[in-house]
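Student: coords please:
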Amino acid sequence: MTGKPSVLFVCVHNAGRSQMAAGWLRHLAGDRVEVRSAGSAPAAAVNPAAVEAMREVGIDITDQKPKLLAYDTVESSDVVVTMGCGDSCPYFPGKRYEDWKLDDPAGKGVDAVRPIRDEIRDRVATLLAELLPAG
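Tutor: A predicted model of the protein is given here:
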């Protein structure tokens, strides 16, 4: 990586996990990291329970829209974090890949989404510390 690192979060519908992860990274990193998210089969809208769970911690993701995963988006990202998209994510040698095993918030209420949100926060904070070490 040279310059500002770029992180791509990918889940199937780009409506829950990847949107929350992108929201957390934007919140925690500011403009120090380029943040992207996409899905292999994007939904029509972001999951309302994910929106509400993020709003509870002061992060607004209401302006986000699920996006289709594009080959060039993966190719131009430094880190690709997958969340249940399986083999539908393209692979490029030399990229850093992480696969986060997380419950899918689809169809769940905000009470069930909160622990997923909090686990994502912890993983994003760890990733950020690795990308931008203090000092």
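Student: going forward, measure contacts and count neighbours with C-alpha atoms only.
Tutor: Fine.
Student: just give the nearest non-adjacent residue to residue 77, would you?
Tutor: Among residues not flanking residue 77 along the chain, residue 6 sits closest, at 5.0 Å (C-alpha to C-alpha, 6 or more residues apart in numbering).
Student: contacts only, for the one you found.
Tutor: Contacts for residue 6 (C-alpha atoms under 8 Å, 6 or more residues apart in numbering) come out as 33-36, 76-79.
Student: and the longest helix for the chain?
Tutor: In the chain, assigned by DSSP state H, the helix with the most residues is helix 110-131.
Student: now for it, which elements pack on it?
Tutor: When contacts are defined as 3 or more C-alpha pairs under 8 Å, 6 or more residues apart in numbering; DSSP states H and E, helix 110-131 sits against helix 17-29, helix 48-56.
Student: mind doing that once more with 10 Å?
Tutor: The contact analysis (3 or more C-alpha pairs under 10 Å, 6 or more residues apart in numbering; DSSP states H and E) places helix 110-131 against strand 6-11, helix 17-29, helix 48-56, strand 79-82.
Student: now for these, which one comes closest to residue 102?
Tutor: Residue 102 lies closest to helix 17-29 among the helices and strands packed on helix 110-131, at 7.8 Å (C-alpha to C-alpha).
Student: one more to line up against the first:
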Amino acid sequence: MTDARPSILFVCVHNAGRSQMAAGFARALGGDRVQVLSAGSEPADSINPVAVEAMAEVGIDITGTRPRVLAVNDVRTSDAVVTMGCGDACPVFPGKRYEDWELTDPAGLPLEAVRPVRDEIRARVEHLLADLIG
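Tutor: Now for the predicted structure:
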């Protein structure tokens, strides 16, 4: 790869809530300074509508994204891999930065319960971006 930008992969089981919100924040806050991927070990058919609504409240539109299955190459080509509840489904490659974020799964939760999850994700993404791109 000739692209010098750091690449972040966000992974959760269904790729419908937490990882999509994290990817949305990383794209919005990191802009063209970072590459962002998200995937799931068992992707859902669509994005969690409450996650979409929670992100819209902070001005980030994730309606154009779709859950996708985790590919080994996604992990191989990423500088940082952030997992959120997918356990051992994510392959491990030496030399990669791995973080496991323990976050409440927003699936089936009302908007009031998703907001704190969204805010925690934002704080963690901000910290990760500060480490990767300054």
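Student: ok, which of the helices and strands packed on helix 110-131 of the first structure comes nearest residue 97 of the first structure?
Tutor: Closest approach to residue 97 of the first structure among those (C-alpha to C-alpha): strand 79-82, 4.9 Å.
Student: right, and the helix or strand after the closest one?
Tutor: strand 96-99 (DSSP states H and E).
Student: after superposition, how close is that following strand to the second structure?
Tutor: With mean C-alpha distance after the TM-score superposition for the first structure, strand 96-99 of the first structure departs from the second structure by a mean of 0.3 Å once superposed.
Student: next, the buried residues of that strand.
Tutor: Of all the residues in strand 96-99 of the first structure, those buried under the rule 16 or more other C-alpha atoms under 10 Å are residue 97.
Student: list of residues touching that strand?
Tutor: 7-10, 77-86, 91, 127 (C-alpha atoms under 10 Å, 6 or more residues apart in numbering).
Student: which of those residues are buried?
Tutor: Neighbour-count burial (16+ other C-alpha under 10 Å) applied to these gives 7-10, 77-85, 127.
Student: could I get those residues as a markdown table with distance to residue 59 of the first structure?
Tutor: Below are those laid out as a markdown table (distance: C-alpha to C-alpha, whole Å):
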| residue | distance to residue 59 of the first structure |
| --- | --- |
| 7 | 18 |
| 8 | 19 |
| 9 | 17 |
| 10 | 19 |
| 77 | 24 |
| 78 | 24 |
| 79 | 22 |
| 80 | 22 |
| 81 | 20 |
| 82 | 22 |
| 83 | 20 |
| 84 | 23 |
| 85 | 25 |
| 127 | 19 |
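Student: residue 41 of the first structure: which of those is nearest?
Tutor: residue 85 (9.2 Å).
Student: about what we covered before: so which of the helices and strands packed on helix 110-131 of the first structure is the most packed in?
Tutor: Most buried of those, by mean neighbour count (mean count of other C-alpha atoms under 10 Å): strand 6-11, with a mean of 26.
Student: helix, strand or coil for residue 78 of the second structure?
Tutor: coil (DSSP: H, G, I helix; E, B strand; the rest coil).
Student: chain neighbours aside, what residue packs nearest to residue 76 of the first structure?
Tutor: residue 6 (7.8 Å).
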